[in-house]
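In: Sequence and predicted structure, then a few things I'm wondering about:
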Amino acid sequence: MSQAPLEAAVADYLAHLRDERRLADLTRRHYRRDLDGLMASLTARGLTDWRQVTATMVRDWIAREHRRGLAPRSLQRTLAAVRGLYRYLQREGRADFDPAADLRAPKQRRRLPETLDVDQAAQLLDAPTNPGADDPLAIRDQALFELVYGAGLRLAEVASLEATDLAGDPRELRITGKGARTRIVPVGRQARRAVAQWLVVRPQLARASESALFVSRRGQRLSHRAIQARLDQRGRARGLDQHVHPHMLRHAFATHLLESSGDLRAVQELLGHADISTTQIYTHLDFQHLAEVYDRAHPRARRR
C-alpha cells in the first residue's frame, strides 16, 4: 500500500536528514513526532498536499499545542522541523513557499544551566595518587570524567569516542558534535594522564572486537545511561549535595574558562556552538558569580 502524499514527503525528508545531513537519531525522532502531529491536524482538515498548507493553519496548530501545555522550547523545535521540511520540499520542487517562515514560538524564559564551582569540580574529580589501582572501573571513570570536564565534551561525544582517538598521549582531540560539525579541543595534562592509565587496563574489560574507548564491565561500549549513573554515584560518594550529570561538567568547563579568560569567542569554539548567542548564557553565569562576590564583600551590599 502506497503512502499518502503528506506522509511520503515526510518520509523522504527524514531520509534526507539521515543520509545527507547526518542528524542524530534522537533529533530525527523528535522531528518525526512533531511532523506527525501537524499531519494529523492537516488530515483532519481534509488536506492531502503540503502545497495546500497556509500560515494560518500552522499558527492555529502551534497555538493549540501551546494551550495543550507544550513548552516554548518544544514549540521552537516543532517550528524548526516544519521549516526544515519546507526547505527540503522547495529544493525538490514539491512546495512553492514556507507557511512557517514568519511564525515565532512563544518566548521562553532562559534558565541558567546548573554547574559546579571550581572547588566542587575538584571535590568531584581529585583522586588519590593511585586511584583504584586494582579496580579498572574506577580507573575508567576517572579518565571518563576528567575528559568530559577537561575538554567540555557532550555526553554523546564522549560515549562515541574510539580507543584509537586518544592513543599515543594526544594533546588535541577531533570531535564531531551536533549537526556533524567538527571541532578540535585540547586535552589537558590530567585528562591525558587519566586516559593513559585507563588504556593500560582497558584490555581487562574490552572485548577483542570492541573499538570504543570507554567500555562496560561486559566489554561493550559504555551507554549514556551508565555514564550518567556512574557520575551521579561519584558525586554522592564525594559529598556533593546535588545531582551531578555530564552536562553539568560541560557547563563547569565553559564557566571556569570564561571566568578566567573572558574570551567568549574561544569558549564558543571549544564548545562547538554554531551561534555565539548559545554561548552567551555563560556570561550570565559569570555575572551571577560576580554579583555574589559583590554581595559578600562590598560594604554597601553587606547586611548589617
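Out: Arrived safely.
In: CA only for contacts and neighbour counts going forward, please
Out: Will do.
In: outside of the helix or strand hosting R236, which residues touch it?
Out: R236 is part of helix 224-237, with elements assigned from DSSP states H and E. Applying Cα atoms under 8 Å, 6 or more residues apart in numbering, the external contacts of helix 224-237 come out as 124, 141, 145, 155-156, 159, 242-246.
In: right, and the pair among the residues you listed with maximum separation?
Out: Largest separation among the contacts of helix 224-237 by Cα to Cα: A159 and Q242, giving 23.2 Å.
In: More neighbours: which of the two?
Out: Legend: neighbour count by other Cα atoms under 10 Å for A159 and Q242, higher for A159 (19 against 11).
In: Pull the contacting residues for that one.
Out: 214, 221-224.
In: repeat for E7
Out: M39.
In: quick check, it in a strand?
Out: No - counting by DSSP: H, G, I helix; E, B strand; the rest coil, E7 falls outside a strand, being helix.
In: Whichever of the contacts of helix 224-237 end up buried, select them in ChimeraX.
Out: Per 16 or more other Cα atoms under 10 Å, the buried members of the contacts of helix 224-237 correspond to this ChimeraX selection:
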select :124,141,145,155,159,244,245,246
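In: from the contacts of helix 224-237, which is closest to A291?
Out: Q242 (22.1 Å).
In: Including neighbour count, could the contacts of A159 go into TSV?
Out: Converted to TSV, those look like this (neighbours: other Cα atoms under 10 Å):
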residue	neighbour count
F214	29
R221	20
L222	18
S223	16
H224	14
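In: Would you mind putting those residues into CSV with distance to D102 alongside?
Out: Output for those, formatted as CSV (distance: Cα to Cα, whole Å):
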residue, distance to D102
F214, 45
R221, 44
L222, 43
S223, 40
H224, 37
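In: Closest one to D98 out of the residues you listed, please.
Out: H224 (36.7 Å).
In: What's the separation between that closest one and L112?
Out: 23 Å (Cα to Cα, to the nearest Å).
In: Same question for L124.
Out: 21 Å.
In: next one: R154
Out: 17 Å.
In: and the residue sitting nearest the centre point of the chain, what does it touch?
Out: For the chain, R154 is the residue whose C-alpha lies nearest the centre (Cα atoms, centre = their mean; 5.3 Å). R154 makes contact with 148, 246-247, 250, according to Cα under 8 Å, 6+ apart.
In: Whichever of these end up buried, select them in ChimeraX.
Out: Selection of buried members from these for ChimeraX, criterion 16+ other Cα under 10 Å:
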select :148,246,247,250
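In: this is the other structure I want to compare:
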Amino acid sequence: MKKEISFFLFHCEVEKKLSQKTLKAYETDLRQFDEFLKKDDISTITKEDLKSYLGMLTKHASRTMKRKVATLKTFFSFLEFEESIENNPFHKVRIKIKLDKLLPKILSISEINSILKHAYFEKESIQLLDSYQYKEAIRNIAVLELLLATGIRVSELCSLKKENIGDNFETIRILGKGNKERNIPITNKATKEALKNNYKSFKTIIDASSFFFINRFGNPLSTQSVRLLVKKYALKASIRRNITPHVFRHSFATLLLEEDVDIRYIQHFLGHSSINVTQMYAHVNEKKKTALLTIKNPRNFVNF
C-alpha cells in the first residue's frame, strides 16, 4: 500500500497543487490506515476491513474522524479512477458521522484590551531601543493588531508579504484557501501604526525576503511562533482558557456581527467560500440576542 500512497500524494502535490498542510494531513491519515491494516496488496481490502478501521476511529473527536474518512474516500476514488483497483470498498459502506456542534471560543473586549495592554507595556519597558528584544516587541504588537483588525488566519499572516500591503498600510491583500484573494481595509490608526513600525524595524530583511513578519534568524515567522506569542500574552492578561490565533478570528467575526455588520461582509473578510461556514457565528451571538429582546420584545409594548 505504501507505493499507492506515495503515488496518490505525488498526484495531490504536482497535479492538484494542494497545500503542504493538506498533504501532511493526507499522509498522516493514510499512514495510520496502512499501519492498522498491515496489508501489502491494496486490492484485497474489503468493506469489513473498512468497518474495523472505522470502529477504531470512534475514539477520535467527530471532526477528526470525518476528516480521516474523507481522506480515505478521496484516496480510493483516485485509485479507482487510475484503475489501480477494480472495486472500491467504499461503494459498499454507508457512513454517517454526526458532528458535535462546537461553538467557537471568543475573547471579550476587556480581554482583548488586557492582551494589547500587556504587549504595549512590554515594548515601553524595554530601554535598549536598538536591541532585538525591542524590535521583537514591536513585531508582536503588529501581529496581535493584525489578528484583531482583520480576522486573518495564522497561516495567511505568516505568508503575508510586503507587496501584499497597500500604500500607507491602508489595505492588505490576503491569499487564502484555494489561492483566493481578498482585500481588507486597515482603518484603525493603531493597527496602521503597528504595521509601519514593524516595517521600519525589519525593513532590510523584509525587503530582502519580501515576507512581512520575520523571526530572529531572518526567516518568515512560523505559525507555531504566532501561537506561542498569543498564548504568552493571554497568560500575561490572566486568561486561563486556551487562546489561539483562531480565537482572535472568531472574536473578530462575532464582534462585527454584534455591531450589525451584514454577514455577507463578514464572509468576505474571513475568506469563507460558503456563507454556511460564516453562519456559525449567529449561534454565538447571545449578547446581541439578549439586547434585542430587552429592547424589542413585544411584551414591552403591552400595557397590561
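Out: Yep, that arrived. Remember, it's a predicted structure, so these values are computed and weren't measured experimentally.
In: What does the superposition give as a TM-score?
Out: The TM-score (TM-score structural alignment, normalised by the length of the first structure) is 0.79; 287 aligned residues with a Cα RMSD of 3.3 Å.
In: on that earlier part again, now the residue nearest to the centre of the first structure: how far from H251 of the first structure?
Out: 10 Å.
In: Equivalent analysis for L70 of the first structure, please.
Out: 26 Å.
In: Between these two, tell me which one has more neighbours.
Out: Comparing L70 of the first structure with H251 by other Cα under 10 Å, the one with more neighbours is H251, at 24 against 13.
In: what about the strands in the stretch 51-200 of the first structure?
Out: Under the criterion DSSP state E, counting those that start in this stretch, strands of the stretch 51-200 of the first structure are mapped to 172-176, 182-186.
In: between the last one and strand 172-176, how many degrees?
Out: Put simply, strand 182-186 of the first structure runs at 150 degrees to strand 172-176, going by axes from the mean of the first three to the mean of the last three Cα atoms, to 10 degrees.
In: average distance between strand 182-186 of the first structure and the second structure?
Out: Compared with the second structure after the fit, strand 182-186 of the first structure shows a mean deviation of 3.0 Å (mean Cα distance after the TM-score superposition for the first structure).
In: List the neighbours of that strand that are in contact with it.
Out: Residues outside strand 182-186 of the first structure that contact it (Cα under 8 Å, 6+ apart) are 151, 171-177, 269-270, 272.
In: rerun at 7 Å
Out: 151, 171-176, 270, 272 (Cα atoms under 7 Å, 6 or more residues apart in numbering).
In: which two of these lie the greatest distance from each other?
Out: R171 and G272 (17.8 Å).
In: Spatially, and excluding backbone neighbours, which residue is closest to I126 of the second structure.
Out: Y134 (6.1 Å; Cα to Cα, 6 or more residues apart in numbering).
In: now do H250 of the second structure
Out: I106 (5.7 Å).
In: Would you mind finding the match for L70 of the first structure in the second structure?
Out: L70 of the first structure maps onto H60 in the second structure, with residues paired by TM-score structural alignment.
In: how much space between its match and I186 of the second structure?
Out: 40 Å.
In: for S114 of the second structure, same thing?
Out: 22 Å.
In: and what of I243 of the second structure?
Out: 24 Å.
In: would you turn the strands of the stretch 51-200 of the first structure into CSV with mean neighbour count?
Out: Conversion of these to CSV gives the following (neighbours: other Cα under 10 Å):
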stretch, mean neighbour count
strand 172-176, 16
strand 182-186, 15
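In: and stretch 277-291 of the first structure, how far out from the chain's middle?
Out: Once both centres are worked out by Cα atoms, centre = their mean, to the nearest Å, stretch 277-291 of the first structure turns out to sit 19 Å from its chain's centre.
In: which of the residues in it are buried?
Out: In stretch 277-291 of the first structure, residues buried by neighbour count (16+ other Cα under 10 Å) are 279, 282-283, 285-286.
In: now swap in stretch 131-150 of the first structure and tell me
Out: Those would be 136-150, for stretch 131-150 of the first structure by 16+ other Cα under 10 Å.
In: Which ones among the residues you listed lie within helices?
Out: Secondary structure from DSSP state H places 136-150 of these in helices.
In: which among those residues gets closest to V293 of the first structure?
Out: Using Cα to Cα, Y149 comes nearest to V293 of the first structure of those, at 24.2 Å.
In: hang on, isn't the closest one packed against M248?
Out: No - in this structure Y149 of the first structure lies outside contact range of M248 using Cα atoms under 7 Å: 8.8 Å.
In: Now do the shared contacts for these two.
Out: With Cα under 7 Å, 6+ apart, Y149 of the first structure and M248 have no common neighbours.
In: Who are the contact partners of the residue mapped onto S159 of the second structure from the first structure?
Out: For S159 of the second structure, the aligned residue in the first structure is S160 (criterion: TM-score structural alignment). Listed by Cα under 7 Å, 6+ apart, the contact partners of S160 of the first structure are A212.
In: one step back: next SSE downstream of the helix holding R236 of the first structure?
Out: According to DSSP H and E, the helix or strand after helix 224-237 of the first structure is helix 246-261.
In: quick one: buried residues of the helix or strand just after that following helix?
Out: The helix or strand immediately downstream of helix 246-261 of the first structure is helix 264-271, counting by DSSP H and E. Buried residues in helix 264-271 of the first structure, counting neighbours by 16+ other Cα under 10 Å, are found at 264, 267-271.
In: chain center to helix 264-271 of the first structure, what's the gap?
Out: On Cα atoms, centre = their mean, the centre of helix 264-271 of the first structure falls 15 Å from that of its chain.
In: just stretch 166-180 of the first structure next, same as before
Out: Chain-centre distance of stretch 166-180 of the first structure: 16 Å, with Cα atoms, centre = their mean.
In: Other residues contacting it?
Out: For stretch 166-180 of the first structure, contacts defined as Cα under 7 Å, 6+ apart pick out 22-23, 157, 182-187, 192, 196, 272.
In: do the same with stretch 286-302 of the first structure
Out: 255, 259.
In: I'd like the buried residues of helix 264-271 of the first structure written out as TSV, with distance to A208 of the first structure added.
Out: Listed next are the buried residues of helix 264-271 of the first structure as TSV, based on distance: Cα to Cα, whole Å:
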residue	distance to A208 of the first structure
L264	43
V267	38
Q268	38
E269	36
L270	33
L271	33
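In: Which position in the first structure pairs with L257 of the second structure?
Out: With TM-score structural alignment as the criterion, L257 of the second structure matches L258.
In: Can you tell me how far that match is from F287 of the first structure?
Out: For L258 of the first structure relative to F287 of the first structure (Cα to Cα), the value is 11 Å.
In: Please apply the same query to R110 of the first structure.
Out: Distance of R110 of the first structure to F287 of the first structure, given as Cα to Cα: 15 Å.
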